[in-house]
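Colleague: Build me a model:
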Amino acid sequence: MKKILFVCTGNTCRSPMAEGMLRKLAKQRGIPLEVRSAGVSAIDGMPVSHHAESVLRDQDIRDELVSKPLTSELVEWADLVLTLTQSHKQYAIRQFPHAADKMHTLKEYVENDSKVLADLQEQDSLYASIELARALGQNVSDKDRERLIELRQRIPSFDISDPFGGTKEEYEATAAEIRTALFRLLDKLNAGGPA
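Modeller: Now for the predicted structure:
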């Protein structure tokens, strides 16, 4: 059974919506998954936002979801860590560099354009080596910095919009954005894609 961890900021909007929706959609398709979520700045035990709860309830999802901070135990538990933005992914890689190979944004993980995927792989490898060099007190070459900037400019945005503090309609739009990516994720997992 694959274990998937969604990560956003406070674990009260995007990642719990992704968690609840994926759990339900996977069950409907008969795909065995364990799903959890966490936040890079989450406070343990906070309820999901009112609008996130309402959007989930409208989809007949009544999971008891409370916030959890991103921890090494959760990263170790997961086969796949799917962040909702590139900055969440970069934070997670900085904190848990040994697990960088299983960290992706949700949208990039379901991307199927081979050129974009090659750029993403190069970007992640370069980013991890730059962070390692910095951690070891080594200088980062101008060439590596320039290449990272070039890749960032070329790669499309894989961020899921943040509805925090917005209207229910904004939460519904974010949920629709997540749902589209989750359908593609389930197709990939059902086809035996990597986890």
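Colleague: okay, CA-based contacts and neighbour counts for the rest of this
Modeller: Fine.
Colleague: Helices along this protein, start to end?
Modeller: 14-29, 50-58, 72-77, 86-95, 106-109, 114-135, 142-154, 168-190 (DSSP state H).
Colleague: Of those helices, flag the one that's most buried.
Modeller: helix 106-109 (a mean of 24; mean count of other C-alpha atoms under 10 Å).
Colleague: what residues are up against the most centrally placed residue in the chain?
Modeller: Among the residues of the chain, the one closest to the centroid is residue 83, at 1.4 Å (C-alpha atoms, centre = their mean). By C-alpha atoms under 8 Å, 6 or more residues apart in numbering, the residues touching residue 83 are 6-8, 15, 89, 103-106.
Colleague: now the other sequence, so there's something to compare against:
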Amino acid sequence: MKMRDPIDRFHGMKGGGHMIRILFVCTGNTCRSPIAEAMLKHMAEERGLDIHVQSAGVAAWDGTAMSQHASTVLEEQNIANHRDFRSAALDEERVHWADLILTLTTSHKRHVLQQFPGATSKTFALKEYVSNSDSEQEQYQQLQSLVADLQLKLAMGQAPTEEELVQLAELQRLMPNQDVADPYGGSLEQYRMTAAEIQAALTRLLDKLQP
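Modeller: The predicted structure is shown next:
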């Protein structure tokens, strides 16, 4: 069964007075998620959409500046809304604030759901969420369900069956990569590539918000 989209009620939002709150989550909240936050604010403003955006990290310290290369790639695109940015740790207040939580990798998504299981219906990996393929989303949900079942079995001291392991391998083979590459510690060119990857996903996100 396909999960109800948490932003269905915001379709047709332009000029309708509706507002949506989106939270991006990565690891340290100094590279990928702040790039996504700054870009989405800029792109939404260009389209006239009322979207409030924050970001946080699953292993972040509060108050750290954005990485220099992340800042540079935003400046190269004439995005200046990040200049006072400071990192924030993911917490219950931010999770509660968000209508939609978009993580930069599937492992970040798992972390959010382990810490805040009540956010299950509104938490997705960014690239998973903007996928145009219903079959991809269905396969991803099957994979997540199977992984959860296997983790429960292991916790109860039960070994997975050969059939379950074969099914897991097949689903993993079929699934496209849902992670945005981590440029941390890399060159400026790596940051540019990550920014382009994020921007492409955000374009699809805005198309989804404004069909």
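Colleague: circling back to that earlier point, residue in the second structure matching the residue nearest to the centre of the first structure?
Modeller: Using TM-score structural alignment as the criterion, the counterpart of residue 83 of the first structure in the second structure is residue 103.
Colleague: how close does the residue mapped onto residue 64 of the second structure from the first structure get to residue 39 of the first structure?
Modeller: When the first structure is aligned by TM-score structural alignment, residue 64 of the second structure is paired with residue 46. As judged by C-alpha to C-alpha, to the nearest Å, residue 46 of the first structure and residue 39 of the first structure stand 11 Å apart.
Colleague: Overlap in contacts, the two.
Modeller: Contacts common to residue 46 of the first structure and residue 39, judged by C-alpha under 8 Å, 6+ apart, are 67-68.
Colleague: Which residue of these two possesses the greater neighbour count?
Modeller: When residue 46 of the first structure and residue 39 are compared for neighbours, residue 39 comes out ahead with 26 against 14, by other C-alpha atoms under 10 Å.
Colleague: isn't that one right up against residue 8?
Modeller: Yes: the pair residue 39 of the first structure and residue 8 qualifies as a contact (C-alpha atoms under 8 Å) at a distance of 4.9 Å.
Colleague: list the residues that contact both of these two?
Modeller: Common contact partners of residue 39 of the first structure and residue 8 (C-alpha under 8 Å, 6+ apart): residue 15.
Colleague: any idea how far residue 183 of the second structure is from the match of residue 83 of the first structure?
Modeller: According to C-alpha to C-alpha, residue 103 of the second structure and residue 183 of the second structure sit 15 Å apart.
Colleague: Please apply the same query to residue 56 of the second structure.
Modeller: Relative to residue 183 of the second structure, and taking C-alpha to C-alpha, residue 56 of the second structure is found at 17 Å.
Colleague: and if you look at residue 52 of the second structure?
Modeller: Counting by C-alpha to C-alpha, the gap from residue 52 of the second structure to residue 183 of the second structure is 25 Å.
Colleague: Out of the two, name the residue with the larger neighbour count.
Modeller: residue 183 (19 against 16).
Colleague: Show the contacting residues for whatever residue of the first structure lines up with the more buried one.
Modeller: Matched to the first structure by TM-score structural alignment, residue 183 of the second structure sits across from residue 163. Neighbouring residues of residue 163 of the first structure by C-alpha under 8 Å, 6+ apart: 13-14, 170-171, 174.
Colleague: now do 7 Å
Modeller: Listed by C-alpha atoms under 7 Å, 6 or more residues apart in numbering, the contact set of residue 163 of the first structure reads 170-171, 174.
Colleague: And those, which is closest to residue 113 of the first structure?
Modeller: residue 174 (23.1 Å; C-alpha to C-alpha).
Colleague: ok, now how distant is the closest residue to the closest one other than its chain neighbours from residue 147 of the first structure?
Modeller: Using C-alpha to C-alpha, 6 or more residues apart in numbering and skipping the chain neighbours, the partner closest in space to residue 174 of the first structure is residue 161 (6.0 Å). Applying C-alpha to C-alpha, the value for residue 161 of the first structure to residue 147 of the first structure is 27 Å.
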